[in-house]
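# this is a predicted model, with the sequence first.
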Amino acid sequence: SGGMRQRIVIAIALSCQPKILICDEPTTALDVTIQALIIRLIKDLQRDLGFTTVYITHDLGVVANVAERVAVLYAGQIVEIGTVEEIFYDPRHPYTWALLSSLPQLTEKDSDLFSIPGTPPSLYNKIVGDAFAPRNQYAMAIDLVEEPPMFRVSDTHWAKTWLLDPRAPKTEAPKNIQNLHEKMARIYAATDFEE
């Protein structure tokens, strides 16, 4: 089974007693019950053996339940980094907004699932400006010509978007991800990733 294969791969990875365990999509193609078992296994082993775990995943539900810090990547670059609370409850980059908006669990009944328009850029070509600009409904003229720096939101939270420049017009996160903490609490209350 998929869950058994995951356990075997984890055992092999931990056989050399690493200080860091990198889990690339550890719960993909597993049902929710097996996902919870695998995540619980990793957390138990992490606690018992004292290693750090780095998750690489598109499953934001897993991220919300296991991460302490989150880095959001787009086109091979970190576009936002912060604590899990900052990323989920106070996201600042339009790509992070789009990712959170595309959570199927946040879609209202009888409405279309949000999808990010356009296609990701080819990494074979030099990207000019902000890599997300062609797909970003909040893009400004500067986004098309100059790559934004990382702007400090707090000591632990940074985002790479011109929207955080003091000269930028005030822009709020989309309504569907505001009060996300309440929505996420309801959605994942039934999923037991805890010890």
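That came through fine.

# contacts, neighbours, all on C-alpha from now
Noted.

# can you give me the buried ones in the longest helix seen in the chain?
For the chain, the longest helix by residue count, based on DSSP state H, is helix 32-49. Within helix 32-49, the residues that count as buried by 16 or more other Cα atoms under 10 Å are 34, 35, 36, 37, 38, 39, 40, 41, 42, 43, 46.

# same deal with stretch 45-63?
46, 51, 53, 55, 62, 63.

# pick out the most distant pair among those residues.
51 and 62 (18.5 Å; Cα to Cα).

# what packs against the longest helix of the chain?
Contact here means 3 or more Cα pairs under 8 Å, 6 or more residues apart in numbering; DSSP states H and E; on that basis helix 32-49 packs against helix 2-14.

# so the helix it packs on versus helix 32-49, what angle?
20 degrees (axes from the mean of the first three to the mean of the last three Cα atoms, to 10 degrees).

# using CSV, lay out the buried residues of stretch 45-63 together with secondary structure.
Formatted as CSV, these follow (DSSP: H, G, I helix; E, B strand; the rest coil):
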residue, secondary structure
46, helix
51, coil
53, strand
55, strand
62, helix
63, helix
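
# this is the other structure I want to compare:
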Amino acid sequence: MTVAAQTGFVSRLFPALAEASLRRYLSGQVASVLGSWTQNVTLNLLVYHLSGSAAIRALLYFLLYGPQLIVAPIAGSQISSANAKRATLWVLTASLVLTASLFTLSLLGALGVKLMLAHALAIGVSSAVETPARQVLLLTFGMYGMAYNGTMPFGYLLVGTASEALGVRHTFAVMAVVLASGAIAVIAWQRFTNQRAGAQ
């Protein structure tokens, strides 16, 4: 099958993907969500390794996902198509800062359970802000579920492979690269849509 035939098939299956800027943006979002899954699994592995406690793992999951119950509805009421890209970019930037902090603390040997739990809360709050923003951007094209759920198994695979090859703590560096690609895609799509709006 030629590249043109493959592109035609994908465009018929997902008409929104006919636009190159959207394909780039969706690729970045898939990478970003992959980074989120990678981060959550890495934190889970490290917390369990350091604590050996199922209760602390449960607390970790509560801190990662609990803010969705309170923060996401509040953020969702404030996010519209006009500010969703900006909100997503800010969250990706915050995620990169948190990831860099986790990586640096782990390299210094200062990353303990309490610091990981504090980071998990910050990650949970930022994810709760990002969820409605990502939905506004991707639901428009009917692709939110694909980007979110389709990357989950790859996140686990990436963590398993990277942690075996590099060590669990270095998985944070892999995650930073993945999150950065998501931020680059948001910036590129924002520039493209701004140029397009200016041309009209």
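Okay, I see it. It should be emphasised that the depicted structure is a prediction, and the values quoted were computed from it without experimental measurement.

# can you calculate the TM-score here?
Comparison of the two superposed chains (TM-score structural alignment, normalised by the length of the first structure) gives a TM-score of 0.26, and 95 aligned residues with a Cα RMSD of 5.9 Å.

# the helix or strand where residue 68 of the second structure lies: how far from the chain's middle?
Assessed by DSSP states H and E, residue 68 of the second structure sits inside helix 67-78. Computed by Cα atoms, centre = their mean, to the nearest Å, the chain-centroid distance of helix 67-78 of the second structure equals 17 Å.

# only the buried residues of the following helix or strand past it, if you could.
Next in sequence after helix 67-78 of the second structure, counting helices and strands by DSSP H and E, comes helix 84-107. For helix 84-107 of the second structure, the neighbour count (16+ other Cα under 10 Å) marks 84-96, 98-100, 102-106 as buried.

# and for stretch 132-141 of the second structure?
132, 133, 134, 135, 136, 137, 138.

# ok, those vs residue 164 of the second structure, which is closest?
Among those, and counting by Cα to Cα, the member closest to residue 164 of the second structure is residue 134, at 31.2 Å.

# could you measure that closest one against residue 67 of the second structure, distance?
Here residue 134 of the second structure is placed at a distance of 16 Å from residue 67 of the second structure (Cα to Cα, to the nearest Å).

# quick check: residue 73 of the first structure touching residue 99?
No. Between residue 73 of the first structure and residue 99 there is no contact under Cα atoms under 8 Å: 10.8 Å.

# neighbour count for the two, which is higher?
Set residue 73 of the first structure next to residue 99 and count neighbours by other Cα atoms under 10 Å: residue 99 wins out with 16 against 13.

# surely that one forms part of a helix?
Yes. According to three-state DSSP, residue 99 of the first structure belongs to a helix.

# now do it against residue 82 of the first structure, distance only.
For residue 99 of the first structure, the distance to residue 82 of the first structure - Cα to Cα - is 15 Å.
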